[in-house]
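> need a 3D model of the following:
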Amino acid sequence: MSQPRRQLNLNAFLFGTGHHEASWRLPESEPSSNLDFQHVLEIVQTAERGLLDSVFLADGYSGRSNKLEPFTQLAALASRTKHIGLIATVGTTYNEPFHVARKFASLDHISKGRAGWNIVTGSGSAAHNFGREEHPEHSLRYEEAEEFVEVAKRLWDSWEDDAVINDKEAGTRVIKDKVHTIDFKGKYYSVQGPLNISRPPQGYPVLVQAGSSESGKEFAAKVAEVIFTAHQTFENAQAFYTDVKARLLKYGRTADQLKILPGISPILADTVEQAREIENELFEYVNKQAAISRLSERLGIDLSNHPLDEPLSLVNVREIEEVNGNKSRHQLILDLIRDEQPTLKQLVNRLAGARGHFTFTGTPLQLADEIEKWFLNGAADGFNVMPQIYPSGLNIFVDKVIPELQNRGLFRTEYEGATLRENLGLTRPANIRYESNSIV
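Reported below is the predicted structural model:
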């Protein structure tokens, strides 16, 4: 019997008015849409109409992003959707495993098995909001995150799948012998358990990871089931894909147990010329001074007096070893400067499109060609779709790119299952009873 043909996995990254930093300044945009649930709901329903696997909300614990908290928003979206997965970003450094495990179990129950957890370690700017003097060192954050996820898994497993029986005649709701303490004592956490809610419908929410640093890749190979990643070129994406998939073997995992979804941020129109017009309009709205200030801070050099039309140099820039935040994004920018020698204006405009993700300007047919190339040639299992303008960018993707991918046999024509795991082709983890509850 022949194996079913491999299919693309697609996620829509929710982001207010769009992923271009100037999208909010377009005449048709509503800048307060981050707080407008109806706006978000319409985008998510469009993604579900397009049969996408999931939608994803980024989050952080500092700054002036002015957006809704993910669990609140996704729980509301769960009641107005039926199939699409709901992925929330939750950081490990400034949370506790019990709280996070309980919230994700709740979201998975509310959505009937559609929850996903984008695991991040958080940014340094959040440290002072949680009584800390400084952000933990990069590799230590991942070490702590690994233990955090292990505790969460054990809490989800603290209820056996058949622990709840609700036997009215016998007067028994829960079989006590099927709910267990975890008595976890690790390097960073000590948690007794059990969780105070039954095992999620999916066993665990789908575990997603978004770091592409060395620590991030190793963490993903050991823990993650989906990776959101950023690459500017097909060749870099292909190298990353090969590298991470090769790491799975030492953890007893196979290539199909981890889906790699690079970000792709399109501007689409019926003709290339029309798409370029939209792109140029967006560039005109970019606050160049603010963008140069952010770039100066990231690179550790003052670019305020650098001529816009002169190439950038890597002289005196902050090296990757000096970065204690998003190392992978920093390295991506360094690579862009080294490989392409862009002018300051070119780099500012490039990053404005999607903060370092692969940007695309053209027709739906051309984008389908690009997606097919990456998918069939070992660079991606699918894509994290990041329209530069919402909602119009997703509308054209769903109405014109999805049918083309379906015609090529690359994407589903109906949802395969009821849960996010089923639609991603991921197995439901078995309930585990641990012989030893300590890892140290």
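
> going forward, measure contacts and count neighbours with C-alpha atoms only.
Will do.

> tell me where the stretch 251-400 of the chain has helices.
For the stretch 251-400 of the chain, applying DSSP state H, counting those that start in this stretch gives helices covering 272-285, 288-299, 327-340, 344-354, 364-376, 392-396.

> counting neighbours, what do you get for the closest residue to residue 242 other than its chain neighbours?
Spatially, and ignoring its direct neighbours in sequence, residue 242 is nearest to residue 378 (7.3 Å; C-alpha to C-alpha, 6 or more residues apart in numbering). Neighbour count for residue 378, taken as other C-alpha atoms under 10 Å: 16.

> pretty sure residue 378 contacts residue 240?
No. Residue 378 lies out of contact with residue 240 (C-alpha atoms under 8 Å); the separation is 9.6 Å.

> the strand or helix carrying residue 236 vs helix 364-376, what angle?
Applying DSSP states H and E as the criterion places residue 236 in helix 234-247. Per axes from the mean of the first three to the mean of the last three C-alpha atoms, to 10 degrees, the angle that helix 234-247 makes with helix 364-376 is 30 degrees.

> tell me where the stretch 51-200 of the chain has strands.
In the stretch 51-200 of the chain, the strands defined using DSSP state E, counting those that start in this stretch lie at 54-57, 85-91, 115-120, 164-167, 172-174, 184-185, 190-191.

> got the ones you listed as a markdown table, with distance to residue 34 and mean neighbour count columns?
What follows is the strands of the stretch 51-200 of the chain, written out as a markdown table (distance: least, C-alpha to C-alpha, whole Å; neighbours: other C-alpha atoms under 10 Å):
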| stretch | distance to residue 34 | mean neighbour count |
| --- | --- | --- |
| strand 54-57 | 11 | 23 |
| strand 85-91 | 15 | 25 |
| strand 115-120 | 19 | 25 |
| strand 164-167 | 39 | 13 |
| strand 172-174 | 41 | 13 |
| strand 184-185 | 39 | 17 |
| strand 190-191 | 36 | 17 |
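
> looking at those, which is nearest to residue 265?
The closest of the strands of the stretch 51-200 of the chain to residue 265 is strand 54-57. By C-alpha to C-alpha, the value is 14.4 Å.

> measure the residue nearest to residue 242 to residue 28 for me?
39 Å (C-alpha to C-alpha, to the nearest Å).

> please provide the structure for the following sequence as well, for comparison with the first:
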Amino acid sequence: MKRKKVQFGVMLHGPGGHMNAWRSADVPSDASTNFEHYLSVTKRAEAAGFSFVFVADGLYINEKSIPHFLSRFEPLTILAALAPMTSRIGLVGTISTSYSEPFTVARQLASIDKMSGGRAGWNVVTSPLEGSADNFSKDKHPEHSLRYDIAEEHLEVVQGLWDSWEDDAFVRDAGNNQYFDKDKMHELNYEGDFFQVKGPLNIDRSNQGQPIIFQAGASKKGSGFAAKHADAVFTNGGTLKQAKDAYKDMKQKAVEAGRNGDDIKIFPVLSPIVGKTREAVRERYKEIQNLVTVEEALAYLGRYFDHHDFSQYDLDAPFPELGDIGKNSFQSTTDEIKRRAKEDDLTLREVALQETTRETPFMGTYEEVAETIITWIDEGAADGFVLTPHVLGELYDDFLNEVIPILVEKGYYDTAYETDTLRGELGLKFKENRYTQKIRV
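Modelled structure (predicted):
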């Protein structure tokens, strides 16, 4: 029986996933705006056969934000810079549907998709932080449910614009003075509640048809949106059981939305702490924990709850009752934090420190972590993982140099690329143009 190949992406999070990763001697302190650092991480991922790099983003900061979020590259700019300096790895970036125009997004992503030969992907987000509205001349931040209604239309427009030109529309026949076939150009003429867009888009399609759609919404409405539209979904992982339940649920929802379960790939977040021995792993974990103070941990926790001030509570009392605080921000994350705090009878101090450096099933020796990855694949908990090291330094290198070879040896990974496009690498079909499909039917 042919084994399922694990697929990996890596989060380009500046210095790393930890809020104070910038303090580590393993990375440049200015990593979030250091192009050579981004290029180095990406080149190493490509050499290891990773399917994609992923740039997260946010649209609002204040003095309590994660330090390396205060100054960081805009996703599409860094991906455009990386496109000609790479050849096979996918390039995925976050763009908000709540604070961007569909025509602009369609054009920007299509440009990166063309420049890279069909390697672009869009992480569709609705933007959780309420302060974002103040940066975009908006009276108020849309409610959670409304944000997904807007996202639905936004995505419909963008994907409609991506089909403005059939794949053979541009003839470019100089001898007959024909640049394009006008019958293969299509106006969208979209009229919705939030967007009215005529089209056509002024750029044609790429080798993969359309960029890949990624999504990470875990709320009821968010997961429904993902099941209907996403090609790939990022999940929080958690325990093996939680991951298996989330995997099964998302695949089932995709089927209920009229899709094939194999048409949507599930990528839990993977934040490994690895070492040659368990003692070395614990030492590394302590080093990462010590990058943050309890005061900083409280500020980090507050970010999920729309920058709620947790310093007003007793650190060693049970986690406070917060009511609806956080409901219109990172809804699924705040619900999970409150649930875990109540079930495990955790204090505020414990919750805050756990959130900055949470222990995961992927802490162990190189062999143990490789075996855990294999178990998650074999038991239907993941199609792949988005690697999010606490620090994008030695831990990242050790994963590439020590864990990946074990997966290769066991037949679960191949560093060679199978196709030239991100869609092909993820095992997804070429995205047919809707107008061509109608003709074929």
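
> re the thing from before, make TSV out of the strands of the stretch 51-200 of structure 1 and add distance to residue 352 of structure 1.
Below are the strands of the stretch 51-200 of structure 1 laid out as TSV (distance: least, C-alpha to C-alpha, whole Å):
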stretch	distance to residue 352 of structure 1
strand 54-57	19
strand 85-91	22
strand 115-120	23
strand 164-167	51
strand 172-174	53
strand 184-185	45
strand 190-191	43
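
> would you tell me which of those strands gets closest to residue 305 of structure 1?
Nearest of the strands of the stretch 51-200 of structure 1 (C-alpha to C-alpha): strand 115-120, 35.2 Å.

> for residue 304 of structure 2, see how far away the alignment partner in structure 2 of residue 346 of structure 1 is.
Aligned by TM-score structural alignment, residue 346 of structure 1 pairs with residue 350 of structure 2. Here residue 350 of structure 2 is placed at a distance of 16 Å from residue 304 of structure 2 (C-alpha to C-alpha).

> okay, the two: which has more neighbours?
The neighbour count for residue 350 of structure 2 versus residue 304, taken as other C-alpha under 10 Å, is higher for residue 304 (21 against 18).

> residues touching the more buried one, list them.
Residues in contact with residue 304 of structure 2 (C-alpha atoms under 8 Å, 6 or more residues apart in numbering) are 326, 329-330, 333-334.

> can you rerun that using 10 Å?
Contacts here follow C-alpha atoms under 10 Å, 6 or more residues apart in numbering; on that basis residue 304 of structure 2 touches 128-129, 325-327, 329-334, 337.

> kindly report the same for residue 217 of structure 1.
Here residue 217 of structure 1 is in contact with 209-211, 223-224, 227, 240, 243-245, 247 (C-alpha under 10 Å, 6+ apart).

> and it? What does it align with in structure 2?
In structure 2, residue 217 of structure 1 lines up with residue 223, judged by TM-score structural alignment.

> quick one: the host helix or strand of its match to structure 1 mean distance?
In the assignment (DSSP H and E), residue 223 of structure 2 maps to helix 220-229. Comparison of helix 220-229 of structure 2 with structure 1 after fitting gives an average deviation of 0.5 Å (mean C-alpha distance after the TM-score superposition for structure 1).

> how about residue 249 of structure 1, what's its match in structure 2?
Counting by TM-score structural alignment, the partner of residue 249 of structure 1 is residue 255.

> against residue 225 of structure 2, how distant is residue 120 of structure 2?
Using C-alpha to C-alpha, one gets 20 Å for the distance from residue 120 of structure 2 to residue 225 of structure 2.

> sorry, back to before: so what sits against both of residue 378 and residue 240 of structure 1?
What both residue 378 of structure 1 and residue 240 touch, as defined by C-alpha under 10 Å, 6+ apart, is the set residue 234.

> what is the burial count for whatever residue of structure 2 lines up with residue 147 of structure 1?
Aligning on TM-score structural alignment places residue 147 of structure 1 opposite residue 153 in structure 2. Neighbour count for residue 153 of structure 2, taken as other C-alpha under 10 Å: 20.

> residue 153 of structure 2: what's it in contact with?
Going by C-alpha under 10 Å, 6+ apart, the list of residues near residue 153 of structure 2 reads 97, 102, 159, 190-196.

> now do the residue mapped onto residue 429 of structure 2 from structure 1: how many residues are near it, please.
Residue 429 of structure 2 maps onto residue 427 in structure 1 when the alignment is built from TM-score structural alignment. With neighbours defined by other C-alpha under 10 Å, the count for residue 427 of structure 1 comes to 12.

> swap in residue 305 of structure 2?
Other residues near residue 305 of structure 2 number 24, with proximity taken as other C-alpha under 10 Å.

> can you check residue 162 of structure 1 too?
12.

> counterpart of residue 140 of structure 2 over in structure 1?
Residue 140 of structure 2 maps onto residue 134 in structure 1, by TM-score structural alignment.

> so what's its match up against?
Applying C-alpha under 10 Å, 6+ apart, the residues contacting residue 134 of structure 1 are 124-128.

> of the residues you listed - the most surrounded one?
Among these, residue 124 has the most neighbours (other C-alpha under 10 Å), with 20 neighbours.

> who's in contact with the nearest residue to that residue once chain neighbours are set aside?
Leaving aside its chain neighbours, residue 124 of structure 1 sits nearest to residue 135 (4.7 Å; criterion: C-alpha to C-alpha, 6+ apart). Contacts for residue 135 of structure 1 (C-alpha under 10 Å, 6+ apart) come out as 93-94, 121-128, 141, 324-325.

> in helices, which of the residues you listed appear?
Taking DSSP state H, the ones among those that sit in helices are residue 141.

> the match of residue 429 of structure 2 against residue 257, yeah?
Yes. Between residue 427 of structure 1 and residue 257 there is a contact under C-alpha atoms under 10 Å: 8.2 Å.

> and the counterpart of residue 42 of structure 2 in structure 1, what element?
Using TM-score structural alignment, the equivalent of residue 42 of structure 2 in structure 1 is residue 44. Residue 44 of structure 1 belongs to helix 37-49 when assigned by DSSP H and E.

> flag every buried residue along that helix.
39-41, 43-48 (16 or more other C-alpha atoms under 10 Å).

> from the residues you listed, which is closest to residue 370 of structure 1?
The nearest one, if we look at those relative to residue 370 of structure 1 and count by C-alpha to C-alpha, is residue 47, at 20.1 Å.

> next up, the contacts around that closest one.
Here residue 47 of structure 1 is in contact with 10-12, 41, 53-55, 84, 394-395, 397-398 (C-alpha under 10 Å, 6+ apart).
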